[in-house]
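S.K.: Sequence first, predicted model second:
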Amino acid sequence: MVRLRISAVHQIFPPNAHNSNSNFLSRKHQFLSLIKLCSSPNHLFQIHSQIIVSGLQNDSFLTTELLRFAALSPSRNLSYARSLLFRYNLHFSPFPWNCIIRGYASSDSPREAIWVFEDMRRRGIRPNNLTFPFLIKACATLTTLQEACAELGNLSLGRWVHSQVVERGMVLNVQLGTALVDMYAKSGDVGCARLVFNCLKQRSVWTWSAMILGLAQHGFANEAIELFTNMMSSSVTPNYVTFIGVLCACSHAGLVDKGYHYFNIMERVYGIKPMMIHYGSMVDVLCRASRVKEAYEFIMRMPVEPDPIVWRTLLSACSARDVDGGAQVVEEARKRLLELEPKRGGNVVMVANMFAEVGMWKQAADCRRAMKDGGMKKMAGESCVEVGGSLRKFFSGFDGRADSDGIYDLLDGLNLHMQMVNF
């Protein structure tokens, strides 16, 4: 159990509040109002201390609201929420557990949501329909984290959670179904995502968006666009995530004209103002189609200042393509990118490689030297594979001799065995 010290606090109620007249709200209602107005963990600690002073710490509704705020507010403190769970015997109901699981699923530590669920099961608390969507979200988040290979983030975990849903005979409602579609799609199992999607009798815009984006990101561009067409024929109105998926599909399929069409109707027809990610997706559509100069002109017309991702997308397309006015585009993209992210090693390596491609060895060497002098390093590329429920990472330039010795010994043994049995 985690116990946090509550520091000395200033009084947050008016003087003589105990002697206030009958028109003054009850102490409990005052505390509930204060919790709703709470804006930081320090304020929450103050409210908690005043609840203890007032002798209302055994009010389960009040302490549950404290836990809910600690777990789900923007300034969440999940360790504090977990301490409240056991300190005030709130752990007999699934609602406080769901709050903590949901909080971890939306945090930088989604793996903790799995451990909280396991603790919930060990204590005999029966999950309800709200538990599993948050748990599945944690599995999907683990899959998309930058360090997913180093964490848990594998498909078998999500399948296990799905099996728990089936085992308990829970109804596949919109919220649960959407979470499953999102988890399977992000994990790369588009087939299972589509099966769950087709089984749903009701689908929200988030269900459609998760399926469209999953198809687009895993090479099924035409299927994603076809699904979007079906969505427009239904009563569901697309949102900003839907158009991210559609533009991603156009990018992978090389459909520039359709990309422009969908980008334009997003605001003109559906009233969705394009975000930076939509502009970046449209730049990617043009760059993948080798229309680099057009992509540069599109960036120059953007009503917002392009972010580093947009310039990096353009620069990576320029490095391998010769276009009219290419030198100007390359120079502008290089200049803007290094201005925005001067300490990012990957940017410097990209520029150095571009110089090397055209034989400008001195400039390439200068970039490498500046990178070395500045202490910058490019993160090694990595991939991972799941074997037997465990994830194994492989780095670019990884020296696997320590592991390969045992592998070759095993292969030699198998070879000898096959010779002995005349295989």
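M.R.: Thanks, I have the structure now. These figures come from a predicted structure and were not determined experimentally.
S.K.: CA only for contacts and neighbour counts going forward, please
M.R.: Fine.
S.K.: got the contact list for the closest residue in space to residue 172 that isn't next to it in sequence?
M.R.: Excluding its sequence neighbours, the residue lying closest to residue 172 (Cα to Cα, 6 or more residues apart in numbering) is residue 200, at 7.1 Å. Neighbouring residues of residue 200 by Cα atoms under 8 Å, 6 or more residues apart in numbering: 172, 173, 174, 177.
S.K.: Which elements pack onto the strand or helix carrying the last one?
M.R.: Residue 177 is part of helix 174-186, with elements assigned from DSSP states H and E. Here helix 174-186 touches helix 131-144, helix 155-167, helix 190-199, helix 205-217, going by 3 or more Cα pairs under 8 Å, 6 or more residues apart in numbering; DSSP states H and E.
S.K.: Let me know the angle separating the first one from helix 155-167.
M.R.: When axes from the mean of the first three to the mean of the last three Cα atoms, to 10 degrees is applied, the directions of helix 131-144 and helix 155-167 differ by 170 degrees.
S.K.: Would you mind pulling the contact partners of helix 131-144?
M.R.: 94, 98, 101-102, 104-106, 110-111, 113-114, 117, 148, 151-155, 157-158, 161-162, 165, 175-176, 179-180, 182-184, 186-187.
S.K.: As a markdown table, the helices and strands packed on helix 174-186 with distance to residue 230 and mean neighbour count would be great.
M.R.: Putting those into a markdown table (distance: least, Cα to Cα, whole Å; neighbours: other Cα atoms under 10 Å) gives the following:
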| stretch | distance to residue 230 | mean neighbour count |
| --- | --- | --- |
| helix 131-144 | 25 | 25 |
| helix 155-167 | 27 | 16 |
| helix 190-199 | 13 | 17 |
| helix 205-217 | 10 | 25 |
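S.K.: Redo these as TSV? Include distance to residue 334.
M.R.: Below are these laid out as TSV (distance: least, Cα to Cα, whole Å):
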stretch	distance to residue 334
helix 131-144	29
helix 155-167	39
helix 190-199	37
helix 205-217	27
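S.K.: Identify, from the contacts of residue 200, the entry nearest to residue 251.
M.R.: residue 177 (27.6 Å; Cα to Cα).
S.K.: Comparison target, given below:
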Amino acid sequence: MLRSGISPNKFTYPFVLKACAGIGDLSLGRAVHCSAIKFGFDEDVHVQNTMVHMYSCCGGGIQFARKVFDGMTKLDSVSWSAMIGGYVRLGESGDAVTLFWKMQIARVKPDEITMVLVLSACADLGALELGRWVESYVVRENVRKTVELCNALIDMFAKCGDVDSALRLFRSMNNKTIVSWTSVIGGLAIHGHGVEAVSLFDEMIAAGVVPDDVAFIGLLSACSHSGLVEKGRDYFNLMTKRFGIEPKIEHYGCLVDLLCRAGLIQKAIEFVEKMPLEPNPVIWRTLINACRAHGELKLGEDITKRLIGKEPMHESNYVLLSNIYAKMSHWEKKTKIREVMDTKGMRKIPGSTLIELENEIYEFVAGDKSHDQYKEIYEMLDEIGREIKKAGYLPSTSEVLLDINEEDKEDALNRHSEKLAIAFALIRTPPGTSIRIVKNLRVCEDCHTATKFISKIYGREIVVRDRNRFHHFKDGICSCGDFW
């Protein structure tokens, strides 16, 4: 077009910028941005909105998106949605929520697209109160309740620990898509409601809705988290026989996870060896974690070494091997692995826990003293430690993978991020209030045991979302039945 001597106009650039976003080409997008400046269309609000979208879709472009956004003289709901969406896609959900509050202060009315994006951020953060506020806002402001918005609400409720509200909303929907069904099935799965998830899947089939591969991932995950081994195997075979769906690597991964969680490690290995697809690193790491959990440490060591040979630059493989050596009390080998990681510039992902109180998100890491109330938090931790020991709690010091004495191990356990978040909630919320936290890693055995005691002694329901699933602690019992 340019070579033909035809000048672009303000309608041209949004299409070209969307094309750049579609292919994720940052350098090409910047060149188009320069062209818009050259031809004098860079101040047009539609061009600017698409520019924000383009930059936020291209790797490394979020700072350019924010620069354009901050420089705009006129911001409409599309502008705010484009920038919020950029943060959500990048996984920067905290920034997305912060920007949404600024949108409220600016008195710009969000539309259903903005709501879907904010709900996605809430789901990521486990920010249930904000998610509930969004639902009430949708009702209060008569925001169009599209199927996509309802599905986003279902996903948010399920991932924020309120699966009952997810089901309530699902049942109230007149028009349901396959996404609606799979969202609820997946939600039931991560809450450990395997029997209910299987029942809902059967209901979906009876309603004439044909399941897709995503629905089967949710179903197999539900069987895995609830120990429904035979059910899981039957549904895995049903995929191909009845519905003609060829299993993907994710489905094979779910079945390996199902067998590993049930302690059937040898059967899981036999299954992996017979798979028609090349096992991916996730499947190997599932086997390694199962070996560690069930005491098959030598087997876990052998598998991890093979995985490191295939993925020499993936830090989690070295962490797995380091943890296995710690379990075996091979401290010299553990130290050497850490030295290799340092040489390669690798760092272990630190455990962190998020908690939402009064529409604010707080984050804690192990041994955290950055919070304004850290002295009160640590005093509460000491009180918790005394009270749960009186009730019969014994620290699982084997979870501390450090070559230190027992007293120091107990102290390290007491400073885990989830315990800090729970202590913070106990001093900041009225008695009897439910506590909800989100952990970025799998909850450790000691924290799981301690939280059961805390729920009983302090009369609190404590909902923990870790990397794998939800745990609902109440009266000294966890919903997972110690199966996670």
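M.R.: It's in. Only a predicted model underlies this, so the values are computations on that prediction, with no experimental measurement involved.
S.K.: Just give the TM-score of the two.
M.R.: Once superposed, the chains reach a TM-score of 0.75 (TM-score structural alignment, normalised by the length of structure 1), with 371 aligned residues with a Cα RMSD of 3.5 Å.
S.K.: Just the buried ones from the contacts of helix 131-144 of structure 1?
M.R.: Among those, those classed as buried by 16 or more other Cα atoms under 10 Å are 94, 98, 101-102, 104-106, 110-111, 113-114, 117, 152-155, 157-158, 161-162, 165, 175-176, 179-180, 182-184, 186-187.
S.K.: separation between the spatially most central residue of structure 2 and residue 309 of structure 2?
M.R.: For structure 2, the residue sitting closest to the mean C-alpha position, by Cα atoms, centre = their mean, is residue 124 at 5.6 Å. Noted for residue 124 of structure 2: a distance of 33 Å to residue 309 of structure 2, by Cα to Cα, to the nearest Å.
S.K.: Who wins on neighbours among the contacts of residue 200 of structure 1?
M.R.: Greatest neighbour count in the contacts of residue 200 of structure 1, by other Cα atoms under 10 Å, goes to residue 177: 25 neighbours.
S.K.: Can you find the partner of it in structure 2?
M.R.: Under the alignment (TM-score structural alignment), residue 177 of structure 1 pairs with residue 150 in structure 2.
S.K.: And residue 137 of structure 1, by the same measure?
M.R.: Matched across to structure 2, residue 137 of structure 1 falls on residue 120, judged by TM-score structural alignment.
S.K.: likewise residue 117 of structure 1?
M.R.: Mapped onto structure 2 by TM-score structural alignment, residue 117 of structure 1 lines up with residue 100.
S.K.: got the contact list for that match?
M.R.: Applying Cα under 8 Å, 6+ apart to residue 100 of structure 2 gives the contacts 80, 84, 118.
S.K.: how about the strands in the stretch 251-400 of structure 2?
M.R.: Ranges of strands in the stretch 251-400 of structure 2, per DSSP state E, counting those that start in this stretch, are 352-357, 360-365.
S.K.: what's the mean deviation for the last one versus structure 1?
M.R.: Taken against structure 1, strand 360-365 of structure 2 registers an average deviation of 5.8 Å after superposition, with mean Cα distance after the TM-score superposition for structure 1.
S.K.: Can you point out the buried residues in that strand?
M.R.: 363, 364, 365.
S.K.: want to try JSON lines for the contacts of residue 100 of structure 2, with distance to residue 271 of structure 2 as columns?
M.R.: Listed next are the contacts of residue 100 of structure 2 as JSON lines, based on distance: Cα to Cα, whole Å:
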{"residue": "80", "distance to residue 271 of structure 2": "49"}
{"residue": "84", "distance to residue 271 of structure 2": "43"}
{"residue": "118", "distance to residue 271 of structure 2": "41"}
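S.K.: nearest to residue 223 of structure 2, of those residues?
M.R.: Checking the contacts of residue 100 of structure 2 against residue 223 of structure 2 with Cα to Cα, the nearest one is residue 118 at 30.5 Å.
S.K.: any idea which element the aligned residue in structure 2 for residue 96 of structure 1 lies in?
M.R.: Counting by TM-score structural alignment, residue 96 of structure 1 corresponds to residue 79 in structure 2. Per DSSP H and E: residue 79 of structure 2 is located in helix 77-90.
S.K.: what's the mean deviation for the helix or strand following that helix versus structure 1?
M.R.: For helix 77-90 of structure 2, the following helix or strand on the C-terminal side (DSSP H and E) is helix 93-105. Helix 93-105 of structure 2 differs from its equivalent in structure 1 by a mean of 2.2 Å after superposition (mean Cα distance after the TM-score superposition for structure 1).
S.K.: Looking for the alignment partner of residue 263 of structure 2 in structure 1.
M.R.: Aligned partner of residue 263 of structure 2 by TM-score structural alignment: residue 290.
S.K.: residues in contact with its match?
M.R.: Residue 290 of structure 1 neighbours (Cα under 8 Å, 6+ apart): 317, 321.
S.K.: could you measure it against residue 283 of structure 1, distance?
M.R.: Taking Cα to Cα, one finds residue 290 of structure 1 at 11 Å from residue 283 of structure 1.
S.K.: repeat for residue 233 of structure 1
M.R.: 28 Å.
S.K.: cool, residue 332 of structure 1 as well?
M.R.: For residue 332 of structure 1 relative to residue 283 of structure 1 (Cα to Cα), the value is 15 Å.
S.K.: More neighbours: which of these two?
M.R.: Each of residue 332 of structure 1 and residue 283 had its neighbours counted (other Cα under 10 Å), and the higher figure belongs to residue 283 (27 against 14).
S.K.: For the nearest residue to the more buried one once chain neighbours are set aside, give me its contacts.
M.R.: Using Cα to Cα, 6+ apart and skipping the chain neighbours, the partner closest in space to residue 283 of structure 1 is residue 295 (5.4 Å). Applying Cα under 8 Å, 6+ apart to residue 295 of structure 1 gives the contacts 283, 286, 287, 314.
S.K.: The last one -> structure 2?
M.R.: When structure 2 is aligned by TM-score structural alignment, the residue opposite residue 314 of structure 1 is residue 287.
S.K.: Would you agree its match is in contact with residue 301?
M.R.: No: Residue 287 of structure 2 lies out of contact with residue 301 (Cα atoms under 8 Å); the separation is 10.8 Å.
S.K.: Thank you kindly, that will do.
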